[in-house]
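Participant: Structure here, sequence nowhere to be found:
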């Protein structure tokens, strides 16, 4: 899959224009997705020096993106007569999505098992239903 990944608030805590602390397991999960042969695109509002810093921050942690703020590495407005700022990605990982950002373990599971958010919610509900409900203690033998 082609997966677009935001930087601020998704890979690192939101401290823009500074680079915040890494969100737990973000770069580890991104490396796993790359090893699973997914193409990752860094999709960020950052530009220029701020973007270069974010790319280098990821590179230092072993995350090399397929492309940065474009559909493929060599894409330009001149060589793509269908150029659009809207990426052609299969999946977007962004802290601003509806429902917020799941933890990176859940994100990896969703990608690996091709699960939707609804699939995860159904799975969680069925797991709760299958467990025995806590039993109330009898109080004074009345119940």
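Facilitator: Happy to help now that I have it. The structure presented is a predicted model; accordingly, all values stated were derived computationally and were not measured.

Participant: from here on, contacts and neighbour counts on C-alpha atoms
Facilitator: OK.

Participant: what comes into contact with stretch 42-52?
Facilitator: Contact partners of stretch 42-52, identified using C-alpha atoms under 8 Å, 6 or more residues apart in numbering, comprise 4-8, 17, 65, 67-70.

Participant: Now do that stretch: distance to the chain's middle.
Facilitator: Stretch 42-52 sits 17 Å away from the centroid of its parent chain (C-alpha atoms, centre = their mean, to the nearest Å).

Participant: let's bring in a second model and compare:
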């Protein structure tokens, strides 16, 4: 069985506007971007630190259910929501990182172009 290539996307400030501890509105273009990535065959993993041990007792509500509800309500496609602790920092450095700046169209084009280069 061929596994889909995973794309990991942060929740707060990327999928939705940053209103932490509340959940903001979907960012402009996110629905179209997720639909494009899903249609292209990617496995979409939403990553968040909302369930991190350091937030216990600070963030109200069942965060996994709230995020699932948000994704379903806004009809945003995804495969998995990943919620183990994510360290809080001022920056995340990664050799596979893509800078998000409300540029969903550019991001999806870059991912598809990168995949074409590495598939052959």
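Facilitator: Done, it's in. Because the structure is predicted, anything quoted here is derived from the model rather than measured.

Participant: Got a TM-score for the two of them?
Facilitator: Here the superposed chains carry a TM-score of 0.65, computed using TM-score structural alignment, normalised by the length of structure 2; 93 aligned residues with a C-alpha RMSD of 2.6 Å.

Participant: ranges for the helices of structure 1?
Facilitator: Taking DSSP state H as the test, the helices found in structure 1 are 26-35, 48-60, 104-113, 117-130.

Participant: Can you tell me which of the ones you listed is most buried?
Facilitator: helix 26-35 (a mean of 17; mean count of other C-alpha atoms under 10 Å).

Participant: looking at structure 2, where would I find the counterpart of that helix?
Facilitator: Residue correspondence for helix 26-35 of structure 1 in structure 2, counting by TM-score structural alignment: residues 30-39.

Participant: The matching stretch vs structure 1, average offset?
Facilitator: Averaged over the aligned pairs, stretch 30-39 of structure 2 sits 1.1 Å from structure 1 after superposition, using mean C-alpha distance after the TM-score superposition for structure 1.

Participant: I would like the residues contacting that stretch, please.
Facilitator: For stretch 30-39 of structure 2, with C-alpha under 8 Å, 6+ apart as the criterion, the contacting residues are 15, 44, 74-78, 104-105, 108.

Participant: now it, how far from the centre of its chain.
Facilitator: Relative to its parent chain, stretch 30-39 of structure 2 has a centroid offset of 11 Å by C-alpha atoms, centre = their mean.

Participant: same check, this time on stretch 57-68 of structure 1
Facilitator: Per C-alpha atoms, centre = their mean, the centroid offset for stretch 57-68 of structure 1 relative to its chain is 14 Å.

Participant: Identify the residues contacting that stretch?
Facilitator: Outside stretch 57-68 of structure 1, the residues that touch it by C-alpha under 8 Å, 6+ apart are 27, 30-31, 39-43, 72-73.

Participant: next one: stretch 92-104 of structure 1
Facilitator: Contacts for stretch 92-104 of structure 1 (C-alpha under 8 Å, 6+ apart): 3-7, 9-10, 24-26, 29.

Participant: Inside strands: which ones of these?
Facilitator: Mapping the contacts of stretch 92-104 of structure 1 onto strands (DSSP state E) picks out 3-5.
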